[in-house]
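J.: just coords:
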């Protein structure tokens, strides 16, 4: 900005604080909006990001935002795997649209896990909507943080008769006990993109496969700076 750059594009493979996108409790900050304001104040005239937790975050910016998706990269990987009797599973109602995209592209049925908390101090009860008995299950989510929900979902699927459980997500944050939980779980493999660098513990664990989205982001950057259409990169 100080060097009089004509345009500054902020490339954000992982948009931090994206889950703090609304005020759902008293005195809770909307940090996703703050990050957008900070980027614009610093001089960003455009943003390029990948798999926002909530697409509405684009509205927090007063500059153009190009929102790309890593789903095609993940879908292509599982298409080549040719898992037998595959069912795509959304771990909650909010992720149904994302899971439906996978199910359509992989020509597989869709199942949904309904999470309910029976009381304040009583753990969640998971009910499955759909059939996974004697089938391979693919859990699709946008972020794996502590992996608590992921592991509980996998256990619920196993109880319902799933023969093997896989997981796919664009952002493998893997904070706290996540790596240990995945290592001890029944999950066969977690497939993620390299939007967040994988820790050494994650690399050594052996259950996590990382796919690159560098080509996708590079094509987006080229389209922006050559001022050509970027729409072909959108889902």
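T.: Good, I have the coordinates. Keep in mind the model is a prediction, meaning the values are calculated, not measured.
J.: Every contact and neighbour count from this point should use C-alpha atoms.
T.: Will do.
J.: List the buried residues of whichever strand in the chain runs longest.
T.: Secondary structure of the chain per DSSP state E: the longest strand is strand 110-119. Buried residues in strand 110-119, counted by 16 or more other C-alpha atoms under 10 Å: 110-115.
J.: Would you reformat those as JSON lines and include distance to residue 176?
T.: Shown next, in JSON lines, are these (distance: C-alpha to C-alpha, whole Å):
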{"residue": "110", "distance to residue 176": "30"}
{"residue": "111", "distance to residue 176": "28"}
{"residue": "112", "distance to residue 176": "26"}
{"residue": "113", "distance to residue 176": "24"}
{"residue": "114", "distance to residue 176": "25"}
{"residue": "115", "distance to residue 176": "22"}
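J.: Residue 153 contacts residue 112, doesn't it?
T.: No. The criterion here is C-alpha atoms under 8 Å, and residue 153 misses it with residue 112 at 10.0 Å.
J.: can you tell me how far the residue nearest to the spatial centre of the chain sits from residue 46?
T.: Per C-alpha atoms, centre = their mean, the C-alpha nearest to the average position across the chain is that of residue 142, at 1.7 Å. Relative to residue 46, residue 142 is positioned 23 Å away (C-alpha to C-alpha, to the nearest Å).
J.: Ok, residue 203 next?
T.: The value you get for residue 203 to residue 46, if C-alpha to C-alpha is used, is 33 Å.
J.: which of the two has more neighbours?
T.: Neighbours were counted for residue 203 and for residue 46 using other C-alpha atoms under 10 Å; residue 46 has more, 19 against 14.
J.: and that one, what does it touch?
T.: Counting by C-alpha atoms under 8 Å, 6 or more residues apart in numbering, residue 46 touches 7-10, 63-65.
J.: Quick one: end-to-end distance for stretch 13-30.
T.: Note: stretch 13-30 ends 20 Å apart using C-alpha to C-alpha.
J.: for stretch 119-138, that is, sorry about that
T.: Taking C-alpha to C-alpha as the measure, stretch 119-138 stretches 29 Å from start to finish.
J.: Buried residues, it. List them.
T.: 126, 128, 131-133, 135-138.
J.: ok, and what's touching that stretch?
T.: 83-89, 110-118, 153, 156-157, 160-168.
J.: tell me the SS of residue 124?
T.: With DSSP: H, G, I helix; E, B strand; the rest coil as the basis, residue 124 sits in strand.
J.: Would you agree residue 156 falls within a helix?
T.: Yes. Judged by three-state DSSP, residue 156 forms part of a helix.
J.: Look up how far residue 170 lies from it.
T.: Distance from residue 156 to residue 170, by C-alpha to C-alpha: 23 Å.
J.: take the one below as the second:
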């Protein structure tokens, strides 16, 4: 058993999730001042004694991503200088994860840079949910506990009618995740070939799979502008699909995404609260909570126990 006291702090990215995690663990949220100076510089002060404590800092890198990332770095540095015994960066949504390789000349591998900065700031380990690419764990020289939102998703999906359900990946890259969902739900699998014309526009080109008279569930790790999902939904309905739903781990939606979803081509978007998701009238969004998943992960890390049991899916 870990003899040090557990302390949980958060920045400004997702304080509601941090509160829910603390409620699950029955511990108070740590007192910290995290604010910005008029010129945009971040200021952090930890307002309680953490000497020798096992510190967990909850911070997603959602919009504004750079601001929240700097808050996380500075909070880690503040905890290190306050003599915390161990610092775990709890990053429900790990930003910059899409920049994980050199796919063009003279571009950076920014997700590796962020990993280096987290370690340099003083993080001893990382707890995160559904990385965009599994190999990002290898960018770190510290332990990474990579949890999956799938147990939370399955708890919701087990109640939907699967008799006429076909599961689709909205692109070829997501086939591995989609295949795992399809195996568990015991439904047919398909995929869509897409062509990205720019950062905000996606064209769904063709599809492989059973669609006529079927309900479709799209599976992806994140959506921002909802371009991929809505283009896929439009193509699927053109090929005879009755209803199209999407389940994504991270709903990092911007105004363009909300606008596309409000047009009704996608019947339901199921996501989690790894980032704050605003519910707007006329936008069919279902938000599932990951506070118990992350809370259990924090508890097991603190107690030096295995987190493998958190990957188990109940009810199937």
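T.: Thanks, I have it. Computed from a predicted model, the values in this text were never measured in an experiment.
J.: if we take the buried residues of strand 110-119 of the first structure, which one ends up nearest to residue 183 of the first structure?
T.: Each of these was scored against residue 183 of the first structure by C-alpha to C-alpha, and residue 113 proved nearest at 22.0 Å.
J.: Grab the nearest non-local neighbour of the closest one.
T.: Counting by C-alpha to C-alpha, 6 or more residues apart in numbering, residue 113 of the first structure lies nearest to residue 128, which is 4.6 Å off, once chain neighbours are set aside.
J.: Tell me which residue of the second structure matches up with the one you found.
T.: By TM-score structural alignment, residue 128 of the first structure lines up with residue 207 in the second structure.
J.: ok so, going back, can you verify the residue nearest to residue 113 of the first structure is assigned to a strand?
T.: Yes. According to three-state DSSP, residue 128 of the first structure belongs to a strand.
J.: Tell me the spacing between it and residue 134 of the first structure.
T.: For residue 128 of the first structure, the distance to residue 134 of the first structure - C-alpha to C-alpha - is 15 Å.
J.: Ok, residue 190 of the first structure next?
T.: Between residue 190 of the first structure and residue 134 of the first structure the distance is 20 Å, computed by C-alpha to C-alpha.
J.: repeat for residue 82 of the first structure
T.: For residue 82 of the first structure relative to residue 134 of the first structure (C-alpha to C-alpha), the value is 16 Å.
J.: gap between the two ends of stretch 135-142 of the second structure?
T.: Distance between the boundary residues of stretch 135-142 of the second structure (C-alpha to C-alpha) amounts to 14 Å.
J.: in the first structure, what residues pair with it?
T.: So stretch 135-142 of the second structure sits over residues 56-63 in the first structure, by TM-score structural alignment.
J.: Tell me the buried residues in the matching stretch?
T.: Applying a neighbour-count criterion of 16+ other C-alpha under 10 Å, the buried positions in stretch 56-63 of the first structure are 57-58, 61.
J.: Identify the residues contacting that stretch?
T.: Contacts of stretch 56-63 of the first structure (C-alpha under 8 Å, 6+ apart): 18, 21, 32-33, 36-37, 40, 45-47, 65, 67.
J.: can you pull out the strands in the first structure?
T.: Using DSSP E, strands in the first structure cover 9-12, 46-50, 65-68, 86-90, 110-119, 122-129, 136-140, 143-144, 164-169, 171-172, 187-193, 208-211.
J.: What is the burial count for the nearest residue to residue 51 of the first structure once chain neighbours are set aside?
T.: Closest residue to residue 51 of the first structure in three dimensions, ignoring its sequence neighbours and counting by C-alpha to C-alpha, 6+ apart: residue 69, at 5.1 Å. When neighbours are defined as other C-alpha under 10 Å, residue 69 of the first structure has 19 of them.
J.: Over to residue 52 of the first structure?
T.: What residue 52 of the first structure shows, counting by other C-alpha under 10 Å, is a neighbour count of 23.
J.: right, and it touches residue 16 too?
T.: No. Counting by C-alpha under 8 Å, residue 52 of the first structure stays clear of residue 16, with 9.5 Å between them.
J.: Translate residue 243 of the second structure into the numbering of the first structure.
T.: Counting by TM-score structural alignment, residue 243 of the second structure lines up with residue 164 in the first structure.
J.: Correct me if wrong: its match contacts residue 187.
T.: Yes. Counting by C-alpha under 8 Å, residue 164 of the first structure touches residue 187, with 7.2 Å between them.
J.: Sketch out the helices for the second structure, chain order is fine.
T.: For the second structure, applying DSSP state H gives helices covering 15-25, 65-81, 110-121, 150-157, 175-185, 227-238, 255-261, 291-302.
J.: Would you mind putting those into TSV with distance to residue 32 of the second structure and mean neighbour count alongside?
T.: Below are the helices of the second structure laid out as TSV (distance: least, C-alpha to C-alpha, whole Å; neighbours: other C-alpha atoms under 10 Å):
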stretch	distance to residue 32 of the second structure	mean neighbour count
helix 15-25	12	19
helix 65-81	9	21
helix 110-121	18	18
helix 150-157	30	18
helix 175-185	38	17
helix 227-238	38	23
helix 255-261	31	17
helix 291-302	19	20
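J.: among those helices, which is nearest residue 274 of the second structure?
T.: helix 15-25 (7.5 Å).
J.: so the closest one matches what in the first structure?
T.: Going by TM-score structural alignment, helix 15-25 of the second structure lines up with nothing in the first structure.
J.: What is that helix packed up against?
T.: For helix 15-25 of the second structure, the elements it packs on are strand 6-10, helix 291-302, judged by 3 or more C-alpha pairs under 8 Å, 6 or more residues apart in numbering; DSSP states H and E.
J.: once aligned to the first structure, how far is the longest one on average?
T.: Per the superposition on the first structure, helix 291-302 of the second structure and its aligned residues are separated by 0.5 Å on average (mean C-alpha distance after the TM-score superposition for the first structure).
J.: Thanks a lot, see you next time.
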